[in-house]
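*Asks:* Model the following, please.
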Amino acid sequence: MTVPADLLERLRAGVGRFGSVSADPADLAVAAVDRSGARPVGLPAALVRAERVDDVRETLRIAHEHRVPVVPRGAGTGLAGGALAGAGSVVLDLSGLDRILAIDVDDQTATVQPGVITAELDRAAAAYGLRYTPDPASAAISTVGGNIATNAGGLRCLKYGVTREAVLGLEVVLADGTLIHTGRATLKGVAGLDLTSLFVGSEGTLGVVVGATVRLHPRPAVTLTAAATFPDVAAAAAACTAIGRARWQPSMLELLDHHTLAVIDRVQGTDYADRGGALVIAQADGTGAETEIAAIAELLGKEATWVEVGLDEAGSEALVAARRLALPSIEAVAHALIEDICVPRSRLPEAFAGVDRIARRHGVEVYSFAHAGDGNLHPIIGYAAEAPGQAPGEVPAEVVAAGDDIFALAIELGGTVTGEHGIGALKRDWLDRELGPQTRAVQRAIKHALDPHHILNPGKGL
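*Replies:* This is a model prediction of the structure:
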């Protein structure tokens, strides 16, 4: 596409007093990519670092007038290529909008800007005995705005829900620079269409989130954890099903396969793989945590090869450590294609088995772990950084083929190609197969209504 000759001048005039505009190739190269490892074609035309809502509005107004693509960006921790920015685009960096504007103790809400780090919001709420419950694995580095854009999940989503359940209202800048407010600060409200839910998970394709009112929860006084190993994944998944069948609702229920345990042991010096073929970690919180975790531990112990219960916060965190160390351990030994299919909980054993068959068929290493309570499986395909005939940054053909087969498996089992990471640029071709042409046509119509020139994060999500 042709970039207007005066684009940089106009952007600098619009945001230069508080924000900044860069065309430095080094800045553009960093801003063009995210954690997915994918690479766009060419470099963006400009990087705008917004410091005020008006910086965002002016950037979009100029881009809309000149039909220039804009790629919103938070911390760049996305795993589906949602922040990739190619030639001719403007990267709109929102990380400078990083203020917690208010915490309302009585109404248990927080009002924040999109650049606030997720874990920092949780720490701020903790000072008032409250908690921000969405907890993606990237919470220490990801932003609230990015979590809203992808409808991020996390370890606690089984009990507390994903990001959408925490968002009460939004401030959104539309493609032409118009600022709108959606939702409300109340826990209830059905006036008009639910535009808040529409923007949550839209990956920056419908508007740019510049503020959010989110729900907080009382911080539980007690959090206890049970961990157990099993002969294989099938037995571990059956134990997880038994917990649900008994109508217990843990705040966390995770399952790791033997391949994942082995790489954790290799990198961290632990011995989980020697204890069994799969690991289940369950957590309960609140006033009834002691009763609940005891019952869960009893259920797990019926078929387990090893069981342990953390009786205090330190003991509980030690048992959860294996799950938190899974991805860092994999990334310590290989490049990783990180996937996040989701299937009905009852079909999780079939999903694990299917992924194992796909790994053997394509001759690739797949490390699988899951939010077992909601059927969200993360098959991580590991591969060498440089293989014969492989260009720098290129994903090997067998890895791509295995990923495609995993997506097909998810749909075959009645699931989805993404549970929490989003579609981004990497899974876009699978939307038609999962949703069908009629549903896709409705989505495109909504996109066209809100972004008629299709400048917002083109090539992503929709």
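*Asks:* use CA for all of it now, contacts and neighbours both
*Replies:* Noted.
*Asks:* what's the one helix or strand residue 259 maps to packed up against?
*Replies:* The secondary structure element spanning residue 259 is helix 258-268 (assigned by DSSP states H and E). With contacts taken as 3 or more CA pairs under 8 Å, 6 or more residues apart in numbering; DSSP states H and E, helix 258-268 sits against helix 272-275, strand 278-285, helix 326-333, strand 365-371.
*Asks:* ok, and the closest non-adjacent residue to residue 85?
*Replies:* residue 32 (4.5 Å; CA to CA, 6 or more residues apart in numbering).
*Asks:* in the helix holding residue 259, what counts as buried?
*Replies:* The neighbour-count criterion (16 or more other CA atoms under 10 Å) identifies 258-267 as the buried residues of helix 258-268.
*Asks:* quick revisit: let me know which of the helices and strands packed on helix 258-268 is the nearest to residue 215.
*Replies:* Closest to residue 215 of these is strand 278-285 (CA to CA; 18.3 Å).
*Asks:* for that closest one, packing partners?
*Replies:* Checking 3+ CA pairs under 8 Å, 6+ apart, strand 278-285 ends up next to strand 223-230, helix 233-245, strand 252-257, helix 258-268, helix 289-301, helix 313-324.
*Asks:* Serialize those to CSV and add fields for distance to residue 22.
*Replies:* Supplementary listing: the helices and strands packed on strand 278-285 in CSV, determined by distance: least, CA to CA, whole Å:
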stretch, distance to residue 22
strand 223-230, 47
helix 233-245, 50
strand 252-257, 43
helix 258-268, 40
helix 289-301, 52
helix 313-324, 36
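*Asks:* right, and those - which one's nearest residue 367?
*Replies:* Put simply, out of those the one that sits nearest residue 367 is helix 258-268, at 5.0 Å, with distance taken as CA to CA.
*Asks:* this one as well, want them side by side:
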Amino acid sequence: MSDLLERLRAGLPPEALITDPDVTASYAHDMASFCEAGTPAVVVLPRTVEQVQHVMRTATALRVPVVPQGARTGLSGAANASDGCIVLSLVKMDRILEISPVDRIAVVEPGVVNAVLSRAVNEHGLYYPPDPSSWETCTIGGNIGTASGGLCCVKYGVTAEYVLGLEVVLADGRLLTTGRRTAKGVAGYDLTRLFVGSEGSLGIVVKAVLALKPQPPQQLVLAAEFPSAATACDAVCRIMERGHTPSLLELMDRTTVRAVNALASMGLPETTEALLLCAFDTPDPLADLAAVGELCTAAGATEVVPADNPAESELLLQARRMSLTALETVKSATMIDDVCVPRSQLGAMLAGTAAIAEEYDLTIGVCAHAGDGNTHPVVCFDHQDPDESRRARESFDAIMALGLELGGTITGEHGVGVLKKEWLARELGETGVELQRSIKAAFDPLGLLNPGKLF
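*Replies:* Below is the predicted model of the structure:
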């Protein structure tokens, strides 16, 4: 420990090192439940690429594991510390280095907060679409590490589609540049995409070149109430089948609606079994909403209410964004699942989740990026009740198994981390895991970067 600190101090300013155990403990884990976390030896908050390189060279020399972190808003334990590790927090590297309206790119450091970037590019008439629910606090580096999505992905896609190039500090301290600044580029293997979603297990992202889009018109939102989740999912299928391209298509079940109302008195309709939110940012959103409203009515909606203005639309979106936070207040703990299925199987996924909730005698609320088939079943339980905690974990596994049975994946945007290691192996199969481990070994032969995650 003393040798580690001495070597780190040789290349870092004093304020970049945190050794107080009470403070370092606060960096030990992200927001996931049921995920083990160790005790870090030290927390480092670098401000420059050179400082990150110094940390990795020191770690390699002393064979000390390194756990990269962003804002720790993750939900899979991917940012959890391991015993004796260096926690490498990138939140101080928070500069927007460039915004180019001509090239439609932004160049940023990993600690830039998603919402800060979004507002900055808006000032140039540009738009950065990926918008996780935690967009006011989560960082771009964390978004890249987990290949995160958000509410607007149904039209605009996920983080991976906006990362053009990266600068990455490798495990041995070398600096690797991947990708490009150009609109096109196919030179060599796509290493940029390889790092997106790698959860800090291959290298430390220290700079990103991000693609931007022209800022669209303000979107308007329609809210549709349904007597069942099945009819709401039928409406989703009808909307997509008819070729509509909403800017978001989100679903909240009754449990979620009531939780949001209890938390923030939003006035959402508690009599509904499922609330569908559909938005358009087209030149004529009212016409698009009218067409979608007819499809919702045909699918069985009991009420269809388009928002009158952007302010009312934003209130509905705030309700959806706070869904996960609201469900956390239902009981003392939650396990947030992240299962994505083909859109055609969305109804079966929700029906199966309801059956699992009944089987395990638990409250499970569901909010979903319905247009993507990406569901977030949230298991609510009393963590002080051993039997209820056991049933919560078993129901979580049952939900993931259901997703795979329906042709889906165990994670659409939250990542694997610690929480889903076993399930990643089931989804990829023996050969898939073997090849991924080989890739990990090529970039990190000593296994120092984020050990114990993914595999």
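*Asks:* Could I get the helices and strands packed on helix 258-268 of the first structure in CSV, plus columns for distance to residue 354 of the first structure and mean neighbour count?
*Replies:* Rendered in CSV, the data for those read as follows (distance: least, CA to CA, whole Å; neighbours: other CA atoms under 10 Å):
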stretch, distance to residue 354 of the first structure, mean neighbour count
helix 272-275, 21, 18
strand 278-285, 16, 27
helix 326-333, 21, 18
strand 365-371, 11, 25
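*Asks:* Need the ones you listed in JSON lines (columns: distance to residue 43 of the first structure).
*Replies:* Compiled in JSON lines, those are given as follows (distance: least, CA to CA, whole Å):
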{"stretch": "helix 272-275", "distance to residue 43 of the first structure": "44"}
{"stretch": "strand 278-285", "distance to residue 43 of the first structure": "43"}
{"stretch": "helix 326-333", "distance to residue 43 of the first structure": "27"}
{"stretch": "strand 365-371", "distance to residue 43 of the first structure": "32"}
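*Asks:* mind checking which of the ones you listed is nearest residue 182 of the first structure?
*Replies:* Among those, strand 365-371 comes nearest to residue 182 of the first structure, with 30.7 Å by CA to CA.
*Asks:* Over which residues of the second structure does the closest one lie when aligned?
*Replies:* Per TM-score structural alignment, the counterpart of strand 365-371 of the first structure in the second structure is residues 363-369.
*Asks:* ditto for stretch 74-89 of the first structure
*Replies:* On the basis of TM-score structural alignment, stretch 74-89 of the first structure is assigned to residues 70-85 in the second structure.
*Asks:* and the equivalent of residue 244 of the second structure over in the first structure, how many neighbours?
*Replies:* In the first structure, the residue paired with residue 244 of the second structure is residue 248, using TM-score structural alignment. Other residues lying near residue 248 of the first structure total 14 when counted by other CA atoms under 10 Å.
*Asks:* Could I get the contacting residues of the residue lying closest to residue 248 of the first structure once chain neighbours are set aside?
*Replies:* Counting by CA to CA, 6+ apart, residue 248 of the first structure lies nearest to residue 292, which is 7.0 Å off, once chain neighbours are set aside. With contacts defined as CA atoms under 8 Å, 6 or more residues apart in numbering, residue 292 of the first structure is in contact with 248, 250, 284.
*Asks:* Assign a three-state SS to the first one, would you?
*Replies:* It refers to residue 248 of the first structure. At residue 248 of the first structure, secondary structure determined by DSSP: H, G, I helix; E, B strand; the rest coil is coil.
*Asks:* in the superposed pair, what's the mean gap between the match of strand 365-371 of the first structure and the first structure?
*Replies:* For stretch 363-369 of the second structure, the mean distance to aligned residues of the first structure following superposition is 0.7 Å (mean CA distance after the TM-score superposition for the first structure).
*Asks:* How about residues contacting that stretch?
*Replies:* Outside of stretch 363-369 of the second structure, the residues within contact range by CA under 8 Å, 6+ apart are 150-151, 154, 248-256, 323-324, 327, 350, 353-354, 357, 374-381.
*Asks:* Which of the buried residues of helix 258-268 of the first structure sits closest to residue 201 of the first structure?
*Replies:* Residue 201 of the first structure lies nearest to residue 260 out of these, by CA to CA, at 28.9 Å.
*Asks:* What sits closest to the counterpart of the closest one in the second structure if chain neighbours are left out?
*Replies:* Under the alignment (TM-score structural alignment), residue 260 of the first structure pairs with residue 256 in the second structure. Distances taken as CA to CA, 6+ apart place residue 365 nearest to residue 256 of the second structure, at 5.4 Å, with adjacent residues excluded.
*Asks:* most neighbours per residue, which of the helices and strands packed on strand 278-285 of the first structure?
*Replies:* When you average the neighbours per residue for each of these (mean count of other CA atoms under 10 Å), strand 223-230 leads with a mean of 26.
*Asks:* Point to the residue nearest the middle of the second structure.
*Replies:* Central residue check for the second structure by CA atoms, centre = their mean: the C-alpha nearest the mean position is that of residue 148, 3.7 Å away.
*Asks:* Can you say which helix or strand has residue 155 of the second structure in it?
*Replies:* helix 153-156.
*Asks:* one step back: aligned to the residue nearest to residue 248 of the first structure, what sits in the second structure?
*Replies:* Going residue by residue (TM-score structural alignment), residue 292 of the first structure aligns to residue 288.
*Asks:* equivalent range in the first structure for stretch 178-185 of the second structure?
*Replies:* The alignment of stretch 178-185 of the second structure onto the first structure (TM-score structural alignment) covers residues 182-189.
*Asks:* Over to that stretch now: how far is its first residue from its last?
*Replies:* Across stretch 182-189 of the first structure, the terminal residues are separated by 11 Å (CA to CA, to the nearest Å).
*Asks:* Which positions within it qualify as buried?
*Replies:* Result for stretch 182-189 of the first structure [16+ other CA under 10 Å]: buried residues 182-185.
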